[in-house]
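Q: sequence unavailable; structure follows:
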């Protein structure tokens, strides 16, 4: 249950101005890669189908979760990741990675058919990021940052909210909204991504592609993921232990597991000079079902 990057921050500041929060994700890169959900296969397939070729740049690739999915779909993926710990894990798992923030990364004349970013574009300046993507994409190439938004079952969300309220009374976020999870909390992020693309220029009008899916968690699998989420990565060990104990009890009370509903949304635009991204009746904010494996949250 990550914290929306729009909450608890000074007015006018976006998450890309608080990159120190993102630096905590590499503290346990092995757990991050093991526990985080993947992305629906339908999303990967649609992006691949919309690209003019197989070369994919994965921005903020982390441990290479999305890059590996694109490689499995037949793409050649290069990652750019600012955290050396995350990059090292990605390399160990077979992803080629260059360590840098995207805005200052040197493409050395290389061009790509798609620029993607799984759960990472909100850590990048939306205008500078889109402008950089325009410089490294081939004409007709696709820019497609995407995010997993989750929703806990209502009864479990209420229990988790109460656990966090007791353990973290001074936390700078809305406990209930954090625990409940909501696509609404992401809408401002989608809008900023689209506005950045428009301001950078050179792209088609941004579209949203939506994919609905579910994933079943055991108690242990969910408690393994929680320390990797943005609201908890920098908690003192005693506070994290208190949260995990309370949430574990709440999951046990409903039978030791639950089914999470996910919505994955991609904000997509095509660099001028090529065919449209996807086209047909599915373009825009449609809905598709996908079978996800397990990465999500504000990270």
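A: Here it is on my side, so go on. Predicted, not measured: the structure shown is a model, and the values here were computed from it. Residues are numbered from 1 along each chain as shown.
Q: please count neighbours and contacts with C-alpha atoms only from this point.
A: Will do.
Q: how near is residue 253 to residue 153?
A: 13 Å (Cα to Cα, to the nearest Å).
Q: for those two, indicate the residue with more neighbours.
A: Legend: neighbour count by other Cα atoms under 10 Å for residue 253 and residue 153, higher for residue 153 (15 against 11).
Q: show me the contacts for that one.
A: When contacts are counted by Cα atoms under 8 Å, 6 or more residues apart in numbering, residue 153 touches 180, 258-260.
Q: which helix or which strand is home to the residue nearest to residue 94 when sequence neighbours are not counted?
A: Nearest residue to residue 94, sequence neighbours excluded (Cα to Cα, 6 or more residues apart in numbering): residue 68, at 7.8 Å. Element membership for residue 68, per DSSP states H and E: helix 65-72.
Q: what residues sit buried inside that helix?
A: Of the residues in helix 65-72, 65-71 count as buried by neighbour count, 16 or more other Cα atoms under 10 Å.
Q: now the strands for this structure?
A: 55-59, 76-81, 96-99, 112-118, 137-151, 207-218, 257-270, 287-289 (DSSP state E).
Q: most neighbours among the contacts of residue 153, which one?
A: Going by other Cα under 10 Å, residue 180 tops those with 21 neighbours.
Q: my guess is that one meets residue 159, correct?
A: No - using Cα atoms under 8 Å, residue 180 is not in contact with residue 159; the gap is 9.8 Å.
Q: now do the helix holding residue 68: distance to the chain's middle.
A: 14 Å (Cα atoms, centre = their mean, to the nearest Å).
Q: what's it packed up against?
A: helix 41-50, strand 55-59, strand 76-81 (3 or more Cα pairs under 8 Å, 6 or more residues apart in numbering; DSSP states H and E).
Q: roughly how far apart are the closest residue to residue 211 other than its chain neighbours and residue 45?
A: Using Cα to Cα, 6+ apart and skipping the chain neighbours, the partner closest in space to residue 211 is residue 288 (4.6 Å). Between residue 288 and residue 45 the distance is 12 Å, computed by Cα to Cα.
Q: second structure follows, compare the two:
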């Protein structure tokens, strides 16, 4: 997914959970985020629900409730945890109960859940503390499911995006990154998460799931989504306009639309049964 690098003063990309300024920047336009961001494959939601012992779900970093609403539609009772009050406000307006806190600091007050999910949000959680806390709030046999999208626009769109970014943020340490990142880069993050879950000693062996799908975007739809991604939430209006103009011209050259190839990746594990 197109993500602008964080400032040099922020932590390295190997520690995104420490980049709190970026992590809490998505609420700048929470309503746009809710409208523009894609949902998750129905098959993924169904598989998680079918493989959990009950219907009580905790959604870590629920944002505006995009994934949570899909689990509600599948018959689950969902509680959201979200550090950004602006995002939480939109989620509540859409019918999701939300408690405003970072997951690491959130107080469960003795509550336990059948399923803990993190949709496109686990990289903002301390991986060691997060896995241990997820184990504590899951019932024995409960499921932890961490998932998110890997998606890169076609080169005809990605390359003008990268070039415009380099113009508006020439000093970024990430300016030399390729315009399109390989799927293996995304998969490596989920393999690493599986290792952290395994190291808690509180879960059965983690599984890796993959769902491939596609979605068409018009010029307007993609330019609505782009400002909700990564460092674009922190650009000045003139910088953002330059990036969007370049991408818009690229989409116009493709006839005003393109098809995105999505891969939704997941790592999931059952809380080990206790005697």
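A: Structure's in. What do you need? Here the structure is a predicted model, which is why all the values come from computation and not from measurement.
Q: ok, back up a step: so which of the helices and strands packed on helix 65-72 of the first structure comes closest to residue 4 of the first structure?
A: strand 55-59 (20.1 Å; Cα to Cα).
Q: what is the burial count for the residue lying closest to residue 123 of the first structure once chain neighbours are set aside?
A: Leaving aside its chain neighbours, residue 123 of the first structure sits nearest to residue 16 (4.0 Å; criterion: Cα to Cα, 6+ apart). Residue 16 of the first structure is flanked by 17 other residues according to other Cα under 10 Å.
Q: next one: residue 43 of the second structure
A: Counted with other Cα under 10 Å, residue 43 of the second structure comes out at 10.
Q: could you find the counterpart of it in the first structure?
A: For residue 43 of the second structure, the aligned residue in the first structure is residue 42 (criterion: TM-score structural alignment).
Q: so that match touches residue 211, yeah?
A: Yes - if you go by Cα under 8 Å, residue 42 of the first structure and residue 211 touch, sitting 7.5 Å apart.
Q: okay if I get the contacts of residue 153 of the first structure as CSV plus distance to residue 201 of the first structure?
A: Below are the contacts of residue 153 of the first structure laid out as CSV (distance: Cα to Cα, whole Å):
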residue, distance to residue 201 of the first structure
180, 36
258, 44
259, 41
260, 37
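Q: what's the closest of the residues you listed to residue 198 of the first structure?
A: Among the contacts of residue 153 of the first structure, residue 180 lies closest to residue 198 of the first structure (Cα to Cα), at 31.6 Å.
Q: OK, contacts around that closest one?
A: Counting by Cα under 8 Å, 6+ apart, residue 180 of the first structure has contacts 1, 151-154, 157-158, 161.
Q: what about the closest residue to it other than its chain neighbours, neighbour count?
A: The shortest distance from residue 180 of the first structure to any non-neighbouring residue, by Cα to Cα, 6+ apart, is to residue 157 (4.9 Å). The local packing of residue 157 of the first structure (other Cα under 10 Å) involves 22 other residues.
Q: doesn't residue 176 make contact with residue 157 of the first structure?
A: Yes - using Cα under 8 Å, residue 157 of the first structure is in contact with residue 176, at 7.5 Å.
Q: any idea how far residue 192 of the first structure is from residue 12 of the first structure?
A: 12 Å.
Q: which residues of the stretch 101-250 of the first structure fall in helices?
A: Assigned by DSSP state H, counting those that start in this stretch, the stretch 101-250 of the first structure shows helices spanning 126-136, 154-167, 175-180, 184-200, 219-225, 237-253.
Q: residues touching residue 96 of the first structure, list them.
A: Here residue 96 of the first structure is in contact with 77-79, 90 (Cα under 8 Å, 6+ apart).
Q: switch the cut-off to 7 Å
A: Residue 96 of the first structure is in contact with 78-79, counting by Cα atoms under 7 Å, 6 or more residues apart in numbering.
Q: could you do residue 40 of the second structure as well?
A: Contacts of residue 40 of the second structure by Cα under 7 Å, 6+ apart are residue 67.
Q: and it, how close does it get to residue 169 of the second structure?
A: 31 Å.
Q: give me the neighbour count for residue 34 of the first structure.
A: Neighbours around residue 34 of the first structure, by other Cα under 10 Å: 16.
Q: tell me the centre residue of the second structure?
A: Residue closest to the average C-alpha location in the second structure (Cα atoms, centre = their mean): residue 120, at 1.5 Å.
Q: how much space separates the residue nearest to residue 263 of the second structure when sequence neighbours are not counted from residue 259 of the second structure?
A: In this structure, residue 263 of the second structure finds its nearest non-sequential neighbour in residue 212, 4.5 Å apart by Cα to Cα, 6+ apart. Distance from residue 212 of the second structure to residue 259 of the second structure, counting by Cα to Cα: 13 Å.
Q: and what of residue 110 of the second structure?
A: Distance from residue 110 of the second structure to residue 259 of the second structure, by Cα to Cα: 46 Å.
Q: same question for residue 60 of the second structure.
A: Counting by Cα to Cα - residue 60 of the second structure and residue 259 of the second structure are separated by 30 Å.
Q: for residue 238 of the first structure, find the nearest of the strands of the first structure.
A: Of the strands of the first structure, nearest to residue 238 of the first structure by Cα to Cα is strand 207-218, at 23.1 Å.
Q: all good on my end, thank you.
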